[in-house]
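>>> Generate coordinates for the sequence data below:
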Amino acid sequence: MLLAGIGAGVINAVVGSGSLITFPVLMAVGYPPLVANMSNSVGLVPGNFTGAYGYRHELSGQRSRILRLGAVSLAGATVGAVLLLKLPPGAFTTVVPWLILLAGVLVLAQPLLRRALDAHLGTQRTTDHALPLYTGIFGCAIYGGYFGAAQGIIMMALFGLFVSENLQRLNGVKNICVGLANSVAAVIFIAVGQVAWLPALLLAVGSTIGGYIGARIGRRLPPNALRGCIVVVSFVAFTVMMLK
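A predicted model of the protein is given here:
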């Protein structure tokens, strides 16, 4: 569990989708899906923030963007966590693999899509103030509060389309937004859900270490390499989830 937490922390800081490691491990050692999901959300929170700390230089000058997108992420994750407690367990998981695949395709096609948007909209091109971005991040956070695997991949796809910014700087923002979404979900799960504390604590220690390591790795990747990592992980995640 500790090693799974380290691995998930690394992947979450660089790309997202670390839950695809930790959630199956929790299931394999005998925890039911609902408990595994809640414990996983609690355990991965520290890694999101050590990953964000590793990107602190890239986060410089983005306070306003972080406050806006962070607030949207908190609101969406609250809705998602409540839905997890109220809806049948399989309500969202049917579409999860397809969301991950769509996010990977969007990241892969991002340069072409951005050029098309620029040509179509000209000076009115979408920015990080655009309604589509906030709507997408809100939906992404709902999904994150509910399940969360590959939330970071979906968020990076949205950023790539609707925010005019360096990919590495956006990756730092992604780590904060995902951390906030996981945090509010974790608080709700701790208050009214079922958390297996021993694995959650082991995941917390591991993800704390892995998040910092992942940030050091991710910051050294050129934009195209980072985009390639996101695409590869998303397609692997889609394949694994479809097989399951």
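>>> Every contact and neighbour count from this point should use C-alpha atoms.
Fine.
>>> Work out which residue lies at the spatial centre of this protein.
Gly152 (2.5 Å; Cα atoms, centre = their mean).
>>> Can you say which helix or strand has it in it?
Element membership of Gly152, judged by DSSP states H and E, is helix 151-162.
>>> Please apply the same query to Arg227.
Using DSSP H and E, Arg227 sits in helix 223-243.
>>> Run the chain-centre distance for the strand or helix carrying Val173.
Here Val173 sits within helix 167-192, counting by DSSP H and E. Distance, stretch centre to chain centre, for helix 167-192: 8 Å (Cα atoms, centre = their mean, to the nearest Å).
>>> Taking helix 223-243 as reference, get the angle to it.
Between helix 167-192 and helix 223-243, the angle comes out at 40 degrees (axes from the mean of the first three to the mean of the last three Cα atoms, to 10 degrees).
>>> Would you mark the buried spots in helix 167-192?
167-186, 188-190 (16 or more other Cα atoms under 10 Å).
>>> same deal with stretch 27-44?
Using 16+ other Cα under 10 Å as the test for burial, stretch 27-44 gives 31, 34-44.
>>> compare with the first, here's sequence two:
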Amino acid sequence: MEALEMVAVGAAGVAAGGLNAVVGSGTLITFPTLLAFGFPPVLANVSNNLGLVPGTLSAAYGYRREMKGQFGRLVRFGTASLVGGLIGALLLLELPADAFQAVVPVLILTACVLVLLQPRLNRRLRNREEPGKKDGGILLWCGVLATGVYGGYFGAAQGVLLMGLFGATLLDDLQRLNAVKNVLASIVNGVAAVLFIVVADIDWTAAGLIAAGSTVGGLVGARYGRRLPPTVMRGFIVVVGVTASVLMLLR
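Coordinates of the predicted model:
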């Protein structure tokens, strides 16, 4: 890559890291940037996934205060993300690049609807909550697993999907749920990155530039994203999710 291209990829990494910290969909910035500079889709996807791992880790660190008291939840859903991320990465290496193209926009838009309906859904959950059902039950675990599969395969807007699932099924503060989302995204991207390092071709220059940028962006996004009121954050999630769906439909 030429110098200007390297600067552009690094800047895209910063933007993606900040966006991932607040809601997700950072891939929609870095992945098209790599494609614009002539990267083949699979090479761009693999290099981008590896590069975004440090950014998701820095975002998770930035939300460490919101993770207090959630260790059990992190372990429970972390197993689903680990398995799902591994399956998704394997699918990326085996299936055609456009295999999920038709269903992904529908999933993202569904998640946006769930985020919008979160306050009403939470009120109903409070009225019907049963002992032992405070973490969404097996259906939510399966939803996190499926999101992990998608995240390992492509990853754009996996944060929107997770926040939609959490907002519809868990009674908790939106910022605390966002902290869990950041950890789960780190697990999905991390396990996929390990597999890609072992068996896939990677452009290490692109991955390194995205990694450096996304680390900075993740820390900055976590610092300011945690200050957003629930209503503002919910609106931001919906805007990003709808934009992601439109962009993917136009591809």
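>>> that older thread, so what does the helix holding Val173 of structure 1 touch, helix or strand wise?
If you count contacts as 3 or more Cα pairs under 8 Å, 6 or more residues apart in numbering; DSSP states H and E, helix 167-192 of structure 1 packs onto helix 2-14, helix 33-54, helix 56-59, helix 63-86, helix 131-146, helix 151-162.
>>> how about the ones you listed, which one is nearest Gly122 of structure 1?
For these, proximity to Gly122 of structure 1 was assessed by Cα to Cα; helix 151-162 is nearest, at 13.7 Å.
>>> In structure 2, point out the residues matching that closest one.
Mapped onto structure 2 using TM-score structural alignment, helix 151-162 of structure 1 covers residues 158-169.
>>> compared with structure 2, how much does the helix holding Arg227 of structure 1 deviate?
For helix 223-243 of structure 1, the mean deviation from structure 2 after alignment is 1.1 Å (mean Cα distance after the TM-score superposition for structure 1).
>>> and if you look at stretch 39-47 of structure 1?
Stretch 39-47 of structure 1 sits 0.4 Å off on average (mean Cα distance after the TM-score superposition for structure 1).
>>> which residues touch that stretch?
With contacts defined as Cα atoms under 8 Å, 6 or more residues apart in numbering, stretch 39-47 of structure 1 is touched by 5, 8-9, 12-13, 19, 22-23, 26, 148, 179, 182-183, 185-187, 189, 194-197, 199-212.
>>> for stretch 117-126 of structure 2, same thing?
Applying Cα under 8 Å, 6+ apart, the external contacts of stretch 117-126 of structure 2 come out as 164, 167-171.
>>> Dump these to TSV, plus distance to Arg64 of structure 2 and neighbour count.
As requested, the contacts of stretch 117-126 of structure 2 are exported to TSV (distance: Cα to Cα, whole Å; neighbours: other Cα atoms under 10 Å):
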residue	distance to Arg64 of structure 2	neighbour count
Gly164	21	26
Gly167	20	25
Ala168	23	24
Thr169	22	22
Leu170	19	22
Leu171	19	20
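>>> Among these, find me the one that's closest to Arg76 of structure 2.
Scanning those for proximity to Arg76 of structure 2, where the rule is Cα to Cα, the winner is Leu170, at 13.8 Å.
>>> Identify the residue spatially nearest to Asp128 of structure 1, adjacent ones excluded.
Using Cα to Cα, 6 or more residues apart in numbering and skipping residues adjacent in sequence, the residue nearest Asp128 of structure 1 is Val163, 4.7 Å away.
>>> Just name the most buried of the helices and strands packed on helix 167-192 of structure 1.
Mean neighbour count (mean count of other Cα atoms under 10 Å) peaks for helix 2-14 among these, with a mean of 28.
>>> Just name whatever secondary elements it is in contact with.
Helix 2-14 of structure 1 packs on helix 19-28, helix 33-54, helix 167-192, helix 197-218, going by 3+ Cα pairs under 8 Å, 6+ apart.
>>> what do you get if the cut-off is 10 Å, keeping everything else the same?
Packing partners of helix 2-14 of structure 1 (3 or more Cα pairs under 10 Å, 6 or more residues apart in numbering; DSSP states H and E): helix 19-28, helix 33-54, helix 151-162, helix 167-192, helix 197-218, helix 223-243.
>>> Now do the buried residues in the fifth one.
Looking back up the chat, that one is helix 197-218 of structure 1. Buried residues in helix 197-218 of structure 1, counted by 16+ other Cα under 10 Å: 199-216, 218.
>>> For Pro89 of structure 1, which of the helices and strands packed on helix 2-14 of structure 1 is the nearest?
Taking these one by one with Cα to Cα, helix 33-54 is closest: 7.3 Å.
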